[in-house]
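**Student:** for reference, the sequence and a predicted model appear below.
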Amino acid sequence: MIKALDHLPRPYDDATTLAGRFSDLAPALNARQAQLEASRCLYCYDAPCVNACPSEIDIPSFIRNIHQENLQGAAVKILSANILGGSCARVCPTEVLCQQACVRNNAQECAPVLIGLLQRYAVDNAQFSEHPFQRAAATGKRIAVVGAGPAGLSCAHRLAMHGHEVVIFEAREKAGGLNEYGIAKYKLVEDFAQRELAFLLQIGGIEIRHGQTLGTHLSLIDLHQHYDSVFLAIGLNASRQLGITHENATGILAATDYIRDLRQSDDLSQLPLADRCIVLGAGNTAIDMAVQMARLGARDVNLVYRRGLDEMGATDHEQNIAKANQVRLLTWAQPEEVLLDNQGRVRGMRFARTHLENGRLQSTGETFELAADAIFKAIGQCMDDAALDDPLARTLKRQGDRIEVDEQLRTSVPGVYAGGDCTQLGQDLTVQAVQHGKLAAEAIHAQLMLNVEAA
């Protein structure tokens, strides 16, 4: 339980009622619905939806397989490009990627093909008697992967498929990364992340060691010496700070901390409830936090952002989810001070109204206050510098607080690769992290085999 909120009451509803509010956000298609939806696909040559997919799934091909009632073939098409295709079908912002690019996404056609739901239908309903991908002959090479999130798992699976042995070092007690700890509970339900993990590990050749943190239990220099290659998928584990008065007071905490506890809870009625809460941020994590607090029973949820709606990182789809759950979106408001009660606990926040002046965000001079029992920060994550504090790790080139890599995910240290949120490439999306892991694995494999040939 999050100690910073122990003083708050528990939800008014019982565990069964609350669990019902965290069922699937988008219910799965049934067989008839999937057939009708698949029949809408035009199977475009040089399909724009494929170009818009970060993991390069052959979308027309897998949809054609669904239409021909070949679900196993459809699933193999998906999983060969994205081994975490089940979770990505649920959490990927398809509305701004493949479905936005769909040729049916115009006023005359009314709506794009529902690619995400079709992908989920294929992966969920394919029946495999064994793992669909087989390991190549053993190469005798061992690769260290640091982090068991989407990037690390994707990399490990592809390396194992090429015949390498992989050891994943994971700080937490469960693998899965954001899929396990950081996604809204109504997006990935019923322990899906662990079921997907179990499927991925069926390839063999992958060992996961838990409770292993880079910078505490591990050092990059040791991994570099003892393994043939290293892949860093360490994410961004530190929360950004506001830099305002009373930021560390009781009742203010990172949204990711609360979401983690919510996802791991077996009884939602035992979670602390902020009846009046403020969520600071503009991305999907901010939306996830606000909506989940509303579904737990909070009567006054305010999501506050210092700029306008058009500049929010959360898509229109996500914003609409918030509005449908009675979350109030307040824009052009910058946090100025955390307000405390006589016991030093959060009672609200003072904001400065903002506007753009010559393209720069400025205060108007006006302020206002919002009452709150808790404040959740969803203003972005940053690198935990303690993870990269050994002599070799300090030589890694950085771009801001992220690790600099080239198109093959190679860092500035030979034999060390990196992918996912900890790098400067692409968007901070699950599907992007999966692609990074896949590309890094191919680059590692190519380099290791080149070295073997040279020897």
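**Tutor:** Thanks, I have the structure now.
**Student:** drop to CA atoms for contacts and neighbour counts, all remaining ones
**Tutor:** Fine.
**Student:** got a list of what Ser363 touches?
**Tutor:** When contacts are counted by C-alpha atoms under 8 Å, 6 or more residues apart in numbering, Ser363 touches 352-355.
**Student:** number of residues surrounding Tyr43?
**Tutor:** Residues within reach of Tyr43, counting by other C-alpha atoms under 10 Å, total 15.
**Student:** doesn't Pro60 make contact with it?
**Tutor:** Yes - the criterion here is C-alpha atoms under 8 Å, and Tyr43 meets it with Pro60 at 4.7 Å.
**Student:** what is in contact with the two at once?
**Tutor:** Joint contacts of Tyr43 and Pro60 (C-alpha under 8 Å, 6+ apart) do not exist.
**Student:** need the max-distance pair from the contacts of Ser363.
**Tutor:** For these, the maximum inter-member distance is 10.0 Å, found between Ala352 and His355 (C-alpha to C-alpha).
**Student:** shared neighbours, the two?
**Tutor:** By C-alpha under 8 Å, 6+ apart, Ala352 and His355 have these common neighbours: 363-364.
**Student:** now the one helix or strand Asp222 maps to, how far from the centre of its chain.
**Tutor:** Per DSSP states H and E, Asp222 falls inside helix 220-226. Between the centre of helix 220-226 and the centre of its chain there are 28 Å (C-alpha atoms, centre = their mean, to the nearest Å).
**Student:** try this one next to it:
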Amino acid sequence: MSNSPLTPGIVANRLAAEVYAANFADHAPPLDRHEARVAADRCYFCHDAPCITACPTSIDIPLFIRQIATGTPEAAAKTIWDQNILGGMCARVCPTETLCEEACVREAAEGKPVEIGQLQRFATDVAMAKGLHPFERAAPSGKRVAVVGAGPAGLACAHRLAMHGHEVKVFERRPKAGGLNEYGIASYKATHDFAQGEVDWLLKIGGIEIWTDVELGRDVTLAALQADYDAVFLGIGLAGVNALRAAGEDLAGVRDAVDFIAELRQTKDLSKLPVGRDVVVIGGGMTAVDAAVQSKLLGAENVTIVYRRGREKMSASGYEQDHAVQAGVRIIHNAAPVKVLGNGHAEAVEFAYTQDGPSGLTLLPETFTLKADQVFKAIGQTLSGAPEGLAVAGGKIAGASGKVWVGGDCAAGGEDLTVTAVAEGRDAAEAIHAALSGV
């Protein structure tokens, strides 16, 4: 989006070059070897470790931490990758504070868990820096599998299938592989083009070919893939964005938060990315937080997240909400948009207070208005065109059959998390392998 007469408040180059660099530096700098050993020494190495149960990919957390504690981070990385081949990115973006670290015995006893996420990052970073890829392909099986979507689910599925000796072709609608990791997270969480570096590392297994700018339904059909391949995995994500259903959402200055984040992730010069002076983000998930915090880091003066329910109902974790507030973002709960106000371009948003009761959400008569020259919609995503022949419920694929498996955000059930998508892609690969092997 460029500055234009219709969007007078949305401008680029709000900050000095050194401020952009500082604002978008690594949000959580990595542990060094000494810090990692000290952090690892806090682990009780529980026999019935609750952290493993809390991890969607079931990484043997006590084992990899013990391996770090004994000075073998490369072995720790292998333990992580055995279950989660995208362990490096998950260490950066996974909400560990509500998963493994929340379940940590140290958290229950002291209110300070073992830094599992940081230790996972340390191990995988050390191993990747050495170019280690501790997996080899099995003998060629003669089977061909199509994977649609090169996001976390598709990549995890492709890697595990390649390990089993199958030939894998991945079709990705965007110009780059990576999916959410490449296009959908705050850039300060994965600096120095880490997402693409991890994709390149993953492909070292061999047997995987990625075709970009190929979209299901436009360039290839599901029926054709079923005819040409022995199995098909769909990890197409959620490309559609829910509408505000409020008057004025088509005004200039109103856009989808996911598009803004994707644009920011791909820009080479942050000073050229326009941002409003007064930004309002509507939603309560990680996309809302990432859009709001990055707007502030780009130089917006006033940034407000507005969510229709209470703090406890926000899908963004308490940690992420607190991070947003510390970055200067204001969060308003229990309010829903009624109308975007403006003459050709957004100037303000009118909200009604809400009451969340047993019968659902109710708009109250009392309203308020927030000044806004830029408005981001972060109110959930849905399928952008349902694949032919597949049942869809609640905006997601409800089931598949006939040589077709589904996983990741596009699949019904589960949480929309990178780590969950990895687990579903990995498990689908094992199911496909079993089917192709006749096991």
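**Tutor:** Perfect, I can see it now. Model, not experiment: these values are computed from the prediction.
**Student:** picking that back up, quick check: next helix or strand after the helix holding Asp222 of the first structure?
**Tutor:** Taking DSSP H and E, what comes next after helix 220-226 of the first structure is strand 229-232.
**Student:** need the contact partners of that following strand.
**Tutor:** By C-alpha under 8 Å, 6+ apart, strand 229-232 of the first structure touches 142-147, 152, 155, 223-224, 415-419, 440, 444.
**Student:** next step: the residues you listed restricted to strands.
**Tutor:** Applying DSSP state E to the contacts of strand 229-232 of the first structure, the entries found in strands are 142-146, 416-418.
**Student:** still on that earlier bit, so the helix holding Asp222 of the first structure aligns onto which residues of the second structure?
**Tutor:** Aligning helix 220-226 of the first structure against the second structure (TM-score structural alignment) gives residues 222-228.
**Student:** now do the helices in the stretch 1-150 of the second structure.
**Tutor:** With helices called from DSSP state H, counting those that start in this stretch, the stretch 1-150 of the second structure shows them at 17-23, 33-40, 50-54, 61-69, 73-83, 87-93, 100-103, 105-110, 116-129.
**Student:** so which of those helices is nearest Ala246 of the second structure?
**Tutor:** Nearest to Ala246 of the second structure, of all the helices of the stretch 1-150 of the second structure, is helix 87-93, at 31.8 Å by C-alpha to C-alpha.
**Student:** elements contacting the closest one?
**Tutor:** Helices and strands touching helix 87-93 of the second structure, by 3 or more C-alpha pairs under 8 Å, 6 or more residues apart in numbering; DSSP states H and E, are helix 116-129, helix 194-202, helix 418-437.
**Student:** gap between the aligned partner of Val291 of the first structure in the second structure and Asp322 of the second structure?
**Tutor:** Aligned by TM-score structural alignment, Val291 of the first structure pairs with Val293 of the second structure. Distance of Val293 of the second structure to Asp322 of the second structure, given as C-alpha to C-alpha, to the nearest Å: 11 Å.
**Student:** more neighbours, these two?
**Tutor:** Using other C-alpha under 10 Å as the criterion, Val293 of the second structure and Asp322 rank with Val293 on top: 25 against 15.
**Student:** is it true that that one lies in a helix?
**Tutor:** Yes - using DSSP: H, G, I helix; E, B strand; the rest coil, the assignment for Val293 of the second structure is a helix.
**Student:** which ones are touching it?
**Tutor:** By C-alpha under 8 Å, 6+ apart, the residues touching Val293 of the second structure are 324, 327-329.
**Student:** for whatever residue of the first structure lines up with Arg173 of the second structure, give me its contacts.
**Tutor:** Using TM-score structural alignment, the partner of Arg173 of the second structure in the first structure is Ala171. For Ala171 of the first structure, the contact set (C-alpha under 8 Å, 6+ apart) comprises 147, 210-214.
**Student:** tell me the buried residues in stretch 127-144 of the first structure?
**Tutor:** Along stretch 127-144 of the first structure, these residues count as buried under the neighbour rule (16 or more other C-alpha atoms under 10 Å): 135, 141-144.
**Student:** narrow the contacts of Val293 of the second structure to those in strands?
**Tutor:** Among the contacts of Val293 of the second structure, none falls in strands (DSSP E).
**Student:** inside helices: which ones of the contacts of Ala171 of the first structure?
**Tutor:** Per DSSP state H, helices hold no members of the contacts of Ala171 of the first structure.
**Student:** could you tell me which of those residues count as buried?
**Tutor:** By 16+ other C-alpha under 10 Å, these give 147, 210, 212-214 as buried.
**Student:** with distance to Leu271 of the first structure added, can I get the residues you listed in CSV?
**Tutor:** Output for these, formatted as CSV (distance: C-alpha to C-alpha, whole Å):
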residue, distance to Leu271 of the first structure
Gly147, 28
His210, 26
Gln212, 28
Thr213, 28
Leu214, 31
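**Student:** nearest to Gly281 of the first structure among these?
**Tutor:** Closest to Gly281 of the first structure, out of all of these and judged by C-alpha to C-alpha, is Gly147, at 25.8 Å.
**Student:** got the contact list for the corresponding residue of the second structure for that closest one?
**Tutor:** Matched to the second structure by TM-score structural alignment, Gly147 of the first structure sits across from Gly149. By C-alpha under 8 Å, 6+ apart, the contact set of Gly149 of the second structure is 155, 170-173, 179, 234-237.
**Student:** same thing but 10 Å
**Tutor:** Residues counted as contacts of Gly149 of the second structure (C-alpha atoms under 10 Å, 6 or more residues apart in numbering) are 155, 170-174, 177-179, 210-212, 214-216, 233-237, 408.
**Student:** what's the match of helix 220-226 of the first structure in contact with?
**Tutor:** 144-148, 216-217, 221, 231-234, 387-390, 402-404.
**Student:** of these, grab the buried ones for ChimeraX.
**Tutor:** Buried members of the contacts of stretch 222-228 of the second structure, defined by 16+ other C-alpha under 10 Å, are picked up in ChimeraX with:
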select :144,145,146,147,148,216,231,232,233,234,387,403,404
